[in-house]
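S.K.: make a model of this:
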Amino acid sequence: MNLPSHAPAGRILAVASGKGGVGKTVLAAALAQAFSSKGERLLLIDGDLGMANIDVQLGLQPDADLAAVMSGQVLLEDACIPVLGGPAKPGGFDVISGRSGSGGLAGLRPDAVNRLAAACATIALSYERAILDLAAGADDSTLRLAMAADDVLIVINDEPTSLTDAYAFVKRLRIRDESAAPLVVVNNAPTLNKAREAYGAFRKTCQSFLGFAPALAGLVSRDEHVPLAIRAQSPLSLRSPDCDAMKDIACLAAGLAAGREAA
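M.R.: Next comes the predicted model:
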């Protein structure tokens, strides 16, 4: 991986998945806390233009969101709200929410998506790192936002549909930008062997058909505390900071920050 040993101002990490239901948003939020707990000033942006839900998962009630920004009612920076005490405290970060469950931004014109991508890049300069939680799938808007990021993390699990849909995302991304080199995290892994089998199959497919072997950024264990946190609408890092999944996510964040591939 060609990642810096620390995050320069404005570095954007996009978190993507080929399909829904792989735990992408929970992972993005937990990564935000993991980075910020190490002192990084961090912004988490809900970039799911169709079915945003970061606010629901974190138990937030924002006064403004991306829909208000795109309609010209507020500036992007005015839609930021602090989570876990705010970015000035360890573990705190800022969030820009989407319009939860409305689908209201799903039909944005390409020029509007371009403006949103540019705005995200600009506001990210006020932070050491921004995490952009993308919509599942590989539609044009999602790919455009992914291309605005410095690094793309593709979330997979051991389900065949997860692997095939993630491959479709990587294929479409590299058609647009042949230098794109998304990293892989295997989430909700039942066992270490299952996780490595899933990554191995995905890597082999990408190598065979795209001539590109994506690097493994990390593995996150299946953990009963994750669905409990979702149902409680509470950050996993706050509800169960010492659970196995959160420990794995902390290791993932450390590896991403240091530019290390998973062992």
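S.K.: could you use CA atoms for every contact and neighbour count after this?
M.R.: Noted.
S.K.: any idea which helix or strand carries residue 144?
M.R.: Taking DSSP states H and E as the definition, residue 144 sits inside helix 140-147.
S.K.: actually residue 155, not the one I wrote
M.R.: Assigned by DSSP H and E, residue 155 belongs to strand 151-156.
S.K.: please give me the structure for this one as well, since I'd like to look at both together:
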Amino acid sequence: MLSPETLPPMSVAVPPALQPVRTLAVTGGKGGVGKTNVSANLAIALSELGKRTLLLDADLGLANVDVLLGLSPRHTLADLVAGRCSLDEVILEGPSGVMIVPAASGRRHMAELRPAEHAGLVNVFNDLQRDLDMLVVDTAAGITDSVLTFCQAAQDTLVVVCDEPASITDAYALIKVLARERGVGQVQVVANMVRSPQEGRGLYEKLSRVCERFIGDVSLNYLGAVPQCEWLRMSVQRQQAVVRAYPASPSARALTEIARRTARWQAPTAPRGHVEFFVERMLRQGVPA
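M.R.: Coordinates of the predicted model:
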């Protein structure tokens, strides 16, 4: 088991060859809104656009990125925390060359890691010598400390919402907590499983009006809408990303366009370099994950 007694001091020098990484945490106020589907397809589409992308499954206790993509990992983050493997041994190569760090499903202790174990993860991530452009983090749903801390640590937070009252209410609650308790000033929004572009835009505007009225100190940016289509349902059944299985489908085109918009974001100017800076920043907020 990783422990602070066996770890070097938490100070990281940025290797000069590694470039700053853009980190995006994908989340949702409630389960069932298609958050993991958006995360996985977005990461794969970014990779297809030439961005060196790593997808981190941060739903530590109920992970399903590997299931969604039909992958069979030999190791997960649970093995890493237990000291059974290295970080490089956890990383899978997924569709279109995207790198994937799978978490464990049904491991309650992974959802309740102690601070010492988080510190161990940081120092293991320090040794990852991979040049990345984008880190996409698929968080759990809800407003647990883990979700909030991942969103606070990332440079950008993307909230997935669908057109049902519980989704809108929970998305608003999540954004309110992120703004008031964690200082998140901007949130990206994707409307998922919509019947038309107009429905997606209307859903965003509904959420934006409520946030502007009752929160005030957070700005929302509309990244786009993903339609519910038969091709998306079929890709899930086949355990494939829709952007790969049916690239001409309405949902795949929408997800690829969202990836194009994300790819145009300016790279971070601070020399954070690669993935350990994301994890280190997460821990140095002083909030238990």
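S.K.: in structure 2, which residues correspond to the strand holding residue 155 of structure 1?
M.R.: Mapped onto structure 2 using TM-score structural alignment, strand 151-156 of structure 1 spans residues 156-161.
S.K.: sorry, back to before: average distance between the helix holding residue 144 of structure 1 and structure 2?
M.R.: For helix 140-147 of structure 1, the mean distance to aligned residues of structure 2 following superposition is 1.2 Å (mean CA distance after the TM-score superposition for structure 1).
S.K.: tell me which residue is most central in structure 2.
M.R.: Taking CA atoms, centre = their mean, the centroid of structure 2 lies closest to residue 137, which sits 2.1 Å from it.
S.K.: from residue 46 of structure 1, how far out is the aligned partner of it in structure 1?
M.R.: Under the alignment (TM-score structural alignment), residue 137 of structure 2 pairs with residue 132 of structure 1. Distance, residue 132 of structure 1 to residue 46 of structure 1, using CA to CA, to the nearest Å: 6 Å.
S.K.: got it, and residue 14 of structure 1?
M.R.: 10 Å.
S.K.: how far does stretch 79-87 of structure 2 sit from its chain's centre?
M.R.: 21 Å (CA atoms, centre = their mean, to the nearest Å).
S.K.: which residue numbers in structure 1 go with it?
M.R.: Under TM-score structural alignment, the match for stretch 79-87 of structure 2 is residues 68-76.
S.K.: what's the first-to-last distance across that stretch?
M.R.: Note: stretch 68-76 of structure 1 ends 9 Å apart using CA to CA.
S.K.: so what touches that stretch?
M.R.: 64, 66, 79, 96, 112, 116, 119, 123 (CA atoms under 8 Å, 6 or more residues apart in numbering).
S.K.: quick one: which of those residues is most hemmed in?
M.R.: Among the contacts of stretch 68-76 of structure 1, the one with the most neighbours (other CA atoms under 10 Å) is residue 66, at 28 neighbours.
S.K.: what comes up buried for the lengthiest helix in structure 1?
M.R.: The helix that spans the most residues within structure 1, counting by DSSP state H, is helix 192-210. Residues 195-196, 198-199, 202-206 are the ones in helix 192-210 of structure 1 that count as buried (16 or more other CA atoms under 10 Å).
S.K.: what do you get for stretch 28-38 of structure 1?
M.R.: Applying 16+ other CA under 10 Å to stretch 28-38 of structure 1 flags 28-37 as buried.
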